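Undergrad: A structural model of the following input is requested.
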Amino acid sequence: MAWHWPQAAKPQIMAILNVTPDSFSDGGRWQAPALLPERIDQLLAEGADIIDIGGESTRPGAQAVSEQEELDRVMPAVEIALQQGAVVAVDTSKAVVMRAAITAGVQIINDVYALRQPGALEAVAMSDVAVCLMHMQGEPRTMQQTPIYGDVVAEVAEFLQARVQACIAEGIAPERIALDPGFGFGKSPEHNLRLLNRLEQLLPLGYPLLVGLSRKSLIGQVTGAAVDDRMVGSVALALLACQAGARIVRVHDVQATRQALQLWQAVANEFITS
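TA: Take a look at the predicted model:
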């Protein structure tokens, strides 16, 4: 059965689960498969709607990994998360990893390259999984060196629209598609702030917006907070993104984010819901 992005009244929380040694925030913490069942249970109990599993860091300057190494990292976590009943996304750009994850039963492919790598578009099109297409200027190793835009919001929108059309032309149904403006991916602090301030200008594209701002360098640049001290900033940015129309927020701190969103919705609706 095809998995579609929910049209729920409340924003969805995508929990980050990096099984990498070098991710900027939690690299190395969850690499051991023995730790994963308890961690996944914790994320689900805290209110995660989706578990997003990544096996290759996309932080600026990160080193690429081979297909086999990424498979060896990701697939044990995928199998465990599916066994525990989670909705699972795999954060990958490699067609080989996508196909393996899809065969295992994941519901979502989350791709920072927006299916532009060899074979990626075909891998998703031949399946019934959902996909998140992200904007990135350049590539992870060098993307933060000299990001330049005339109008960052317009250029992000134009890129995402083009990738949507490529997906639809390949047979991917529109209801399977979500879009990510790619905060921190080939963007200066000022680009990120402008993009968040004008996020509603991406809503006319007509697809659910997924936003990932959790613990990112923007928080440190504005507040001076170290990576391990950015929970409050992360929650604040997730809330601002949802107020601007984001439907999915990708976060490390699930429980804190869920509480903030519950309170926002209670105030907005003047009604308490579970």
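
Undergrad: Every contact and neighbour count from this point should use C-alpha atoms.
TA: Will do.

Undergrad: Compute the number of surrounding residues for V90.
TA: Burial measure for V90: 26 neighbouring residues, criterion other C-alpha atoms under 10 Å.

Undergrad: ugh, wrong one, D22
TA: Counted with other C-alpha under 10 Å, residues neighbouring D22 total 18.

Undergrad: Tell me the secondary structure at it.
TA: Under DSSP: H, G, I helix; E, B strand; the rest coil, the three-state class of D22 is coil.

Undergrad: what about the residue nearest to L239 when sequence neighbours are not counted, how many neighbours?
TA: Spatial nearest neighbour of L239, chain neighbours left out: L261 (6.5 Å); criterion: C-alpha to C-alpha, 6 or more residues apart in numbering. When counting by other C-alpha under 10 Å, one arrives at 21 neighbours for L261.

Undergrad: From A120, how far off is L261?
TA: Distance, L261 to A120, by C-alpha to C-alpha, to the nearest Å: 34 Å.

Undergrad: One more: P189?
TA: Using C-alpha to C-alpha, one obtains 30 Å as the distance from P189 to A120.

Undergrad: Check T273 too.
TA: Distance from T273 to A120, by C-alpha to C-alpha: 40 Å.

Undergrad: higher neighbour count, these two?
TA: When T273 and A120 are compared for neighbours, A120 comes out ahead with 22 against 9, by other C-alpha under 10 Å.

Undergrad: which residues sit in contact with V90?
TA: 52-54, 74, 78, 98, 101, 106, 108-110 (C-alpha atoms under 8 Å, 6 or more residues apart in numbering).

Undergrad: Second chain to compare with the first, below:
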Amino acid sequence: MAEPEVRERVLRLGERVFGPGEFAVMAIVNRTPDSFYDRGATFATDAAYEAIDKAVADGADLVDIGGVKAGYGEPVSEDEELRRTVDFVAGIRQRHPRLIISVDTYRSGVARRVGQAGANLINDTWAGSDPGMAEAAAEVGAGLVCSHVGGLTPRTDPHRMAYDDVVADVIRTTTALAEHAVAAGVRPDSIVIDPTHDFGKNTWQSLELTRRLDELAATGWPVLVAVSNKDFIGETLDLPPGRRGSGTLAALSISAWLGARVFRVHDVPAARQALDLIAVLRGSAEPAGTRRSLA
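TA: I've put the predicted structure just below:
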């Protein structure tokens, strides 16, 4: 497989700078009782802090905190989402002063509050459904993830989604959101685009996005991929969430080779090792050791 030509720019999040060819691992820590993957394992505050500490020790560059389950479930008010996230973000900032903190929210009011508490990145998974999101991120000096959901409203699942060209639609939507964010005052070097696998897409469309990810990378905007244990992997391999680890690593590796820069994952050590190897294979890093046959 030939290495694609991409125009990679510097990505700045919090106090960290990721140059061309550097990969950032984003650990998922859900403050929800009904997550599809962990079923609430980090809903309790102590368990969530332990998960943060472990993710950092395992090599995560940033953590993504979610206070509302992405799909169908019990309604969660803005007040409840704030209760689950704001104080927790402030606590992480005290424990890990240089850690990049991302918060997964579609509400501009939540974005403002978590930004004031120390969040560096707003992960707007629902593609600007709240028209004030970019302005909120700019107000608190946070970066922004610009995503694609095919026009769905928050917490709804896709049904018979159709695109003339799903990749072209993703590029058109995410780059327009990125340009709007710049106009609203978000720093250009803190904006990331996300094709948002499975959101507003069936399995065939998510697979198409993965194999053509180099086209997103060629836009010049850093690309985030959130494929960890997703349904398109499960349907492709006929496996439940707890058995999709190998498929996840395959999708991550292809995405990294094709130019993705940020990787939202459940299994930090496995992702870190896979991405470190991809970085060496792409020529942007050196092996940790090269003693074999040289002594």
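
Undergrad: TM-score for these two?
TA: After superposition, the two chains reach a TM-score (TM-score structural alignment, normalised by the length of structure 1) of 0.93; 273 aligned residues with a C-alpha RMSD of 2.0 Å.

Undergrad: picking up where we left off before, and the residue nearest to L239 of structure 1, how far from N192 of structure 1?
TA: Per C-alpha to C-alpha, L261 of structure 1 is found 22 Å from N192 of structure 1.

Undergrad: likewise Q161 of structure 1?
TA: From Q161 of structure 1 across to N192 of structure 1, the span is 19 Å (C-alpha to C-alpha).

Undergrad: Comparing these two, which residue is more hemmed in?
TA: N192 (21 against 18).

Undergrad: roughly how far apart are the aligned residue in structure 2 for that one and R39 of structure 2?
TA: For N192 of structure 1, the aligned position in structure 2 is S206, judged by TM-score structural alignment. Distance, S206 of structure 2 to R39 of structure 2, by C-alpha to C-alpha: 24 Å.

Undergrad: And for A181 of structure 2?
TA: For A181 of structure 2, the distance to R39 of structure 2 - C-alpha to C-alpha - is 34 Å.

Undergrad: what's the answer for G150 of structure 2, then?
TA: 27 Å.

Undergrad: now swap in N202 of structure 2 and tell me
TA: Applying C-alpha to C-alpha, the value for N202 of structure 2 to R39 of structure 2 is 23 Å.

Undergrad: So for those two, which residue has more residues nearby?
TA: Per other C-alpha under 10 Å, whichever of N202 of structure 2 and R39 has more neighbours is N202, with 18 against 12.

Undergrad: wait, what's in contact with that one?
TA: By C-alpha under 8 Å, 6+ apart, the contact set of N202 of structure 2 is 158-161, 232.

Undergrad: got it, and Q255 of structure 1?
TA: Contacts of Q255 of structure 1 by C-alpha under 8 Å, 6+ apart are 46-47.

Undergrad: same thing with V25 of structure 2?
TA: The contact partners of V25 of structure 2, by C-alpha under 8 Å, 6+ apart, come to 59-62, 262-265, 268, 271-272.

Undergrad: try L237 of structure 1
TA: 213-214.

Undergrad: That one matches what in structure 2?
TA: By TM-score structural alignment, L237 of structure 1 lines up with A251.

Undergrad: need the helices for structure 1, in chain order.
TA: With helices called from DSSP state H, structure 1 shows them at 36-46, 67-83, 95-104, 120-125, 152-169, 189-197, 217-223, 231-243, 254-269.

Undergrad: against structure 2, where does the fourth one fall?
TA: Right, helix 120-125 of structure 1. Here helix 120-125 of structure 1 aligns to structure 2 at residues 133-138, judged by TM-score structural alignment.

Undergrad: Contacts for the matching stretch, please.
TA: The contact list for stretch 133-138 of structure 2 (C-alpha under 8 Å, 6+ apart) reads 106-109, 111-112, 115, 121-122, 124, 128, 143-144, 180-181, 184-187.

Undergrad: Likewise for stretch 150-169 of structure 2?
TA: Applying C-alpha under 8 Å, 6+ apart, the external contacts of stretch 150-169 of structure 2 come out as 69-72, 106, 126, 129, 198-202, 205, 208-209, 212, 215-216.

Undergrad: can you rerun that using 10 Å?
TA: 68-73, 75, 105-107, 125-130, 148-149, 170, 172-173, 195-196, 198-202, 204-206, 208-210, 212-213, 215-216 (C-alpha atoms under 10 Å, 6 or more residues apart in numbering).

Undergrad: mind checking what L177 of structure 2 lines up with in structure 1?
TA: Aligned by TM-score structural alignment, L177 of structure 2 pairs with R163 of structure 1.

Undergrad: Just confirm its match contacts D111, I think it does.
TA: No. Look at R163 of structure 1 against D111 with C-alpha atoms under 10 Å: they stay out of range, at 11.7 Å.

Undergrad: shared neighbours of these two, anything?
TA: 133-135.

Undergrad: Just these: which are in strands?
TA: Counting by DSSP state E, the part of those found in strands is 133-134.

Undergrad: Highest neighbour count among the shared contacts of R163 and D111 of structure 1?
TA: Using other C-alpha under 10 Å as the neighbour test, the shared contacts of R163 and D111 of structure 1 are led by L133, with 27 neighbours.

Undergrad: Quick one: residues contacting that residue.
TA: 109-116, 159-161, 163-164, 167, 177-182, 209-210.

Undergrad: still contacting in structure 2, which of those?
TA: Retained in structure 2 (both residues aligned by TM-score structural alignment, their matches' C-alpha atoms under 10 Å) from the contacts of L133 of structure 1: 109-115, 159-161, 163-164, 167, 177-182, 209-210.

Undergrad: thinking again about what came up before, scan the contacts of N202 of structure 2 and report the most crowded one.
TA: For the contacts of N202 of structure 2, the largest number of neighbours (other C-alpha under 10 Å) sits with F232, at 20 neighbours.

Undergrad: how many other residues sit next to the nearest residue to it once chain neighbours are set aside?
TA: Nearest residue to F232 of structure 2, sequence neighbours excluded (C-alpha to C-alpha, 6+ apart): T203, at 4.5 Å. Counted with other C-alpha under 10 Å, residues neighbouring T203 of structure 2 total 17.

Undergrad: contacting residues around T203 of structure 2?
TA: By C-alpha under 10 Å, 6+ apart, the neighbours of T203 of structure 2 are 197, 209, 230-236.

Undergrad: now these in JSON lines, with distance to S35 of structure 2?
TA: Formatted as JSON lines, the contacts of T203 of structure 2 follow (distance: C-alpha to C-alpha, whole Å):
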{"residue": "H197", "distance to S35 of structure 2": "17"}
{"residue": "L209", "distance to S35 of structure 2": "24"}
{"residue": "K230", "distance to S35 of structure 2": "12"}
{"residue": "D231", "distance to S35 of structure 2": "14"}
{"residue": "F232", "distance to S35 of structure 2": "17"}
{"residue": "I233", "distance to S35 of structure 2": "17"}
{"residue": "G234", "distance to S35 of structure 2": "16"}
{"residue": "E235", "distance to S35 of structure 2": "19"}
{"residue": "T236", "distance to S35 of structure 2": "21"}
